[in-house]
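Engineer: My questions are about this predicted structure, shown below with the sequence.
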Amino acid sequence: MRALCILAAGLALSGCSPQVQDAFAREAARSVVTRVVVERFPGLPVEPAIDCVIDNATAAQIRALASDAALGPTPATAEVVGQIITKPETINCLGTRGLPVLLQQAG
C-alpha cells in the first residue's frame, strides 16, 4: 500500500517543476537517511549528519535514496549513505556542524 502511495505521488510530481521534484526527492531521501544514520552511526548527532549527507549527495544518490524511502532502508541504502559520509566534503561538514553538537552534549 505504501509503495502504491509513493508511486501515485511520483506520477503526480511528474508535472511539477524541477525544483519541486528536487525538493520532494530530498525530503524522501531525508526520511531514509535518518533511519540509516540512527541505526548505523549512533554516535553522530542526527540532524547535522542528515543535513551533511543530503547536502553532499549527488543527484543520482538523492534519487536512489528517495526511491528507497517507499519500502525502507536496504543494504544498498546503507552503502549509498556510507559512500556519501566518507566524502571529504561530508567529513568536513560533519566536523563543522556535528562536532559543536557533540561538544554541547558532552558538556
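Structural biologist: Received the coordinates, thanks.

Engineer: CA only for contacts and neighbour counts going forward, please
Structural biologist: Will do.

Engineer: nearest residue to Gln21 other than its sequence neighbours?
Structural biologist: Using Cα to Cα, 6 or more residues apart in numbering and skipping the chain neighbours, the partner closest in space to Gln21 is Leu13 (6.3 Å).

Engineer: try this one next to it:
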Amino acid sequence: MVILAVTLAGCNAQAQDEIARAAARSTTSKVLAQRLPGVPLQPAVNCVIDNASSQQILALAADSVTGPTESTFQIVSGIIQKPETLTCLAAEGLPALLR
C-alpha cells in the first residue's frame, strides 16, 4: 500500500489514474479468474473497471499490493451487479465467450 501511495504521489492526475487502473485491472483479473473460471477475462475486466467508481478503483489498486481479500471479492461483485456493467458484459463478454 505504501509503495502504491509513493508511486502515485509523484505523478500527475492522469498518470495516477492510469497507474491505479492498471493495478485495479490486475486485482480484478485475479478475482474473476478465481470466481468465474471460463469467463473471457479481458472483456470482463474492462467492463468491471469501466464501471467502477474512483473509490472502488483505488481500493482494488491497493489490493494489488496485498492480494485479493474478501473485501476485494465484494467490491468486484458489487460492480458486476450494476446494470451498466451487466449491459457491458452482455455486449462484450458474451460474444467473446461464444467465439
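Structural biologist: It's in. Everything numeric in this text was worked out from a predicted model, so none of it was measured.

Engineer: The residue nearest to Gln21 of structure 1 pairs with which position in structure 2?
Structural biologist: Residue correspondence to structure 2 (TM-score structural alignment): Leu13 of structure 1 is matched to Leu8.

Engineer: Next: Asn56 of structure 1.
Structural biologist: So Asn56 of structure 1 corresponds to Asn51, using TM-score structural alignment.

Engineer: For the nearest residue to that match once chain neighbours are set aside, pull up the helix or strand it's in.
Structural biologist: The shortest distance from Asn51 of structure 2 to any non-neighbouring residue, by Cα to Cα, 6+ apart, is to Thr85 (6.0 Å). In the assignment (DSSP states H and E), Thr85 of structure 2 maps to helix 83-88.

Engineer: Now do whichever helix or strand comes after that helix: which range of structure 1 does it align onto?
Structural biologist: Elements were assigned by DSSP H and E; along the chain past helix 83-88 of structure 2, the next helix or strand is helix 94-98. Under TM-score structural alignment, the match for helix 94-98 of structure 2 in structure 1 covers residues 99-103.

Engineer: do the same with stretch 25-33 of structure 2
Structural biologist: Aligned by TM-score structural alignment, stretch 25-33 of structure 2 corresponds to residues 30-38 of structure 1.

Engineer: Which parts of structure 1 are helices?
Structural biologist: Listed from the start of the chain, structure 1 has helices (DSSP state H) covering 2-13, 18-40, 46-56, 59-68, 75-85, 88-93, 99-106.

Engineer: Which of the residues in the longest one are classified as buried?
Structural biologist: Pointing back at helix 18-40 of structure 1 there. Within helix 18-40 of structure 1, the residues that qualify as buried are 24-37, counting by 16 or more other Cα atoms under 10 Å.

Engineer: I'm done for today, thanks for sticking with me.
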